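Asks: Provided below are the primary sequence and the corresponding predicted coordinates.
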Amino acid sequence: MTRRVLIVTHGGRPQAVAALAEALRELKTAGFEYTLHDDALAEEFGDHMAAKRVAEGVHNAEVVMVLGGDGTILRAAELTRGTDVPLLGVNLGHVGFLAESEREDLRAAVQRLAARDYEVEERATVDVTVHLPGTAEPVVGWALNEATVEKASRDRMLEVAIGVDGRPLLSFGCDGVVMSTATGSTAHAFSGGGPVIWPDVDAVLMVPLSAHALFARPLVIGPRSRYTVDVLPQSTVEGVLTCDGRREIRLPRGSRVVVRQGGTVRLARLSTAPFADRLVSKFNLPVSGWRDRVGSAHAEAQDVRSDPTSDSNTGSNTGPDNPAET
């Protein structure tokens, strides 16, 4: 039976070109057929990838291998959303939180793929519905990381009203509002001061950005609830909605954005390490406190003082017998 891999990469970067050449060589050696994605992904708001999925045979691929950073993986998710095909990310970027392998481990990743030695993890997305004033039919979209409503110009604040499950909650002026999945909690929402949410938690997070209000804190709702964000008629600026940092739509005054949990995107996992280990690794978190470090330094000093061969006990660095001191 033919095994096939679709490859998505960050074109134009020398590192990506070199990684692609190695990936093709390793996949061929492992007996895979492969197809290179032509990089014509939709950047307009919505989901317009049905024809592209068919044209590139996504449904017939065993996995979509992504060579790049988190941004490239988010692009590739446009191809696999709504299918059973998982994404396998090889990090060529900086943090690479969604990636499963680093550049130097590319050969091992292909070997694991050939041996079917990987697990598949499902990550929830959010469905986004936009009601524009004067338009009967809403516009629909989605995001794997986050949907962000922001002010369209820098000089004024965006006036919004927030609701949950059809009930008004609060209103304020702000730079924007981020609504993220658990997956996206370590991205834009994290930068805005939101909490980290473990990937297996069914939740949608909201983080206000620079809100001019006493009560404007991050909110977390469950999978059956929904947020609404209204761009108020009295807002001095219009808004813009961006999904995953790439698909956007203008929000005139009077627009309403509805965000709720949606379907899933599948990720191929080579590591079974806990999510906490991934946080420590990707963010280079200090796992020992200053007391631990002080205690360790103190113990080392005690060891040196008790060692009869150490300079501190022989006096080799002090006294008139040391030529450097005479």
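Replies: Alright, I've got the coordinates. Numbers count the residues shown, from 1 in each chain.
Asks: contacts, neighbours, all on C-alpha from now
Replies: OK.
Asks: Give me the contacts around stretch 7-17.
Replies: With Cα atoms under 8 Å, 6 or more residues apart in numbering as the test, stretch 7-17 has contacts from 20, 34-37, 39, 64-68, 72, 76, 92.
Asks: Tell me the buried residues in stretch 65-82?
Replies: Of the residues in stretch 65-82, 65-81 count as buried by neighbour count, 16 or more other Cα atoms under 10 Å.
Asks: Spell out the residue ranges of the helices in this protein.
Replies: For the chain, the helices defined by DSSP state H occupy 14-29, 50-55, 70-80, 106-114, 188-191, 275-283, 290-306, 311-314.
Asks: Which secondary structure elements does the longest one sit against?
Replies: In terms of contacts (3 or more Cα pairs under 8 Å, 6 or more residues apart in numbering; DSSP states H and E), helix 290-306 is packed against helix 311-314.
Asks: Who are the packing partners of the helix it packs on?
Replies: Partner elements for helix 311-314 (3+ Cα pairs under 8 Å, 6+ apart): helix 290-306.
Asks: In contact with Val85, which residues?
Replies: Val85 is in contact with Val58, His59, Ala61, Glu62, Val63, Val64, Arg266, counting by Cα under 8 Å, 6+ apart.
Asks: at 6 Å instead, please
Replies: Val85 makes contact with Val63 under the criterion Cα atoms under 6 Å, 6 or more residues apart in numbering.
Asks: The structure to be compared is supplied as follows:
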Amino acid sequence: MNILCTGNERQKNFLSIVKKIKIIVEDLKFNFFLDEDIIVDEFSVKSHSFNKLNKSNYIINLVISVGGDGSLLSAIQKMSSNQIPILGIHNGNLGFLNQTNIECFKQSLIEIVDKQIPINQYDLISASVYSPNGDTKYEMFGFNDIVINHGNLLRIIKLQLFENDKLLNDYSCDGVIFSTPFGSTAYSLSAGGPIVSPDIDSIIITPISSHSLSSRSIVLSNNSKIKVIFKSEQNNINIVSDGQNHNKLDFRDSVLINKSKIKAKIISIDNNSDYYSKLRNKIGW
């Protein structure tokens, strides 16, 4: 088995945790690799690129993310269309998505190899950006959310949303958040959106600081195709996925938001854990 470790090297105890992971992995006769974007001078270790997950002599079987939720989201983004099972080791502040800690890692790894622990697959949300002539400019995806906003904090953005080619609403606001149920407890929640249980297949649309008192969040089926067009000439329009990947939009572009064909594969150590107790314990619900 080939295991790739990634995470946030700026966090406290990151290096000591990685060293422990390396020892455990190699004691079990597996191959250990470190994300090549992480600079570690303290010990010798083989590096591996996320861009070559399935294109090298060492095909990666498992990704380990050390840090908080942001580190795990970053790893999902780096894997792009090559989603590999990922295990989060908590070393951050929130840890809503991460499932284990370094003390339990060895036993967890043994159970993963023995297939005693399930790998849960979760729908991602995608954004396809089209030029005025209909050509695809680029695509993005998110585990939590995709956000369209104005780069200038002093200006609002004016846009129209269509669901399955029917007008949904006009918005004048600072931006719009399109989130998955998991993302409903992230940025969308801060903007006044609802908490949506992960077992409800949905896309949540939440306007940010809307100029209309009647503009509120709406929950749609994740089979919906949501089209975004801009109502006026505007500059500095941003589109962001999971707070990680940023791109610019032209006001003449259109954006299609829908369920991605890509699924994230997250290893759940405690598959019977209570989602609502997590809400209470992690975010003070």
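Replies: Okay, I see it. Quick caveat, the model's predicted, so the values are computed rather than measured.
Asks: Quick check: which of the helices of structure 1 is buried the most?
Replies: Of all the helices of structure 1, helix 70-80 carries the top mean neighbour count, a mean of 23, counting by mean count of other Cα atoms under 10 Å.
Asks: which other residues reach that helix?
Replies: Arg53, Gly96, Leu98.
Asks: same thing but at 8 Å, please
Replies: Residues from elsewhere that reach helix 70-80 of structure 1 (Cα under 8 Å, 6+ apart): 8-10, 41, 47, 49, 52-53, 58, 64, 66, 86-87, 89, 91, 93, 95-99, 144-145, 244, 265-266.
Asks: Mean deviation, it versus structure 2?
Replies: For helix 70-80 of structure 1, the mean deviation from structure 2 after alignment is 1.9 Å (mean Cα distance after the TM-score superposition for structure 1).
Asks: Just give me how far stretch 96-104 of structure 1 sits from the chain centre.
Replies: Stretch 96-104 of structure 1 sits 12 Å away from the centroid of its parent chain (Cα atoms, centre = their mean, to the nearest Å).
Asks: Likewise for stretch 266-281 of structure 2?
Replies: Relative to its chain's centre, stretch 266-281 of structure 2 lies at 17 Å (Cα atoms, centre = their mean).
Asks: what's the answer for stretch 265-279 of structure 2, then?
Replies: Relative to the centre of its chain, stretch 265-279 of structure 2 is centred 17 Å away, using Cα atoms, centre = their mean.
Asks: before we move on, what about stretch 156-163 of structure 1?
Replies: Relative to the chain's own centre, stretch 156-163 of structure 1 is displaced by 26 Å; criterion: Cα atoms, centre = their mean.
Asks: Pull up the aligned stretch in structure 2 for it.
Replies: Equivalent residues of stretch 156-163 of structure 1 are located at 155-162 in structure 2, counting by TM-score structural alignment.
Asks: Mind listing residues that contact that stretch?
Replies: 149-150, 167-175, 226-232, 234.
Asks: what's the answer for stretch 178-192 of structure 2, then?
Replies: By Cα under 8 Å, 6+ apart, the list of residues contacting stretch 178-192 of structure 2 reads 123-125, 143-147, 177, 193-209, 217, 257.
Asks: Quick check on those: which are buried?
Replies: 123-125, 143-147, 177, 193-196, 201-209, 217, 257.
Asks: Just these: which are in strands?
Replies: Residues of those located in strands (DSSP state E): 123-125, 145-147, 177, 202-208, 257.
Asks: and those, which two are the farthest apart?
Replies: Spanning the widest gap among these are Asp123 and Ile208, at 23.7 Å by Cα to Cα.
Asks: pretty sure Leu106 of structure 1 is touching Ala23, no?
Replies: Yes: taking contacts as Cα atoms under 8 Å, Leu106 of structure 1 lies within contact range of Ala23: 7.0 Å.
Asks: tally of neighbours for the nearest residue to Val196 of structure 2 once chain neighbours are set aside?
Replies: Leaving out its chain neighbours, the residue that sits closest to Val196 of structure 2 by Cα to Cα, 6 or more residues apart in numbering is Pro181, at 5.1 Å. Applying other Cα atoms under 10 Å, we find 27 residues neighbouring Pro181 of structure 2.
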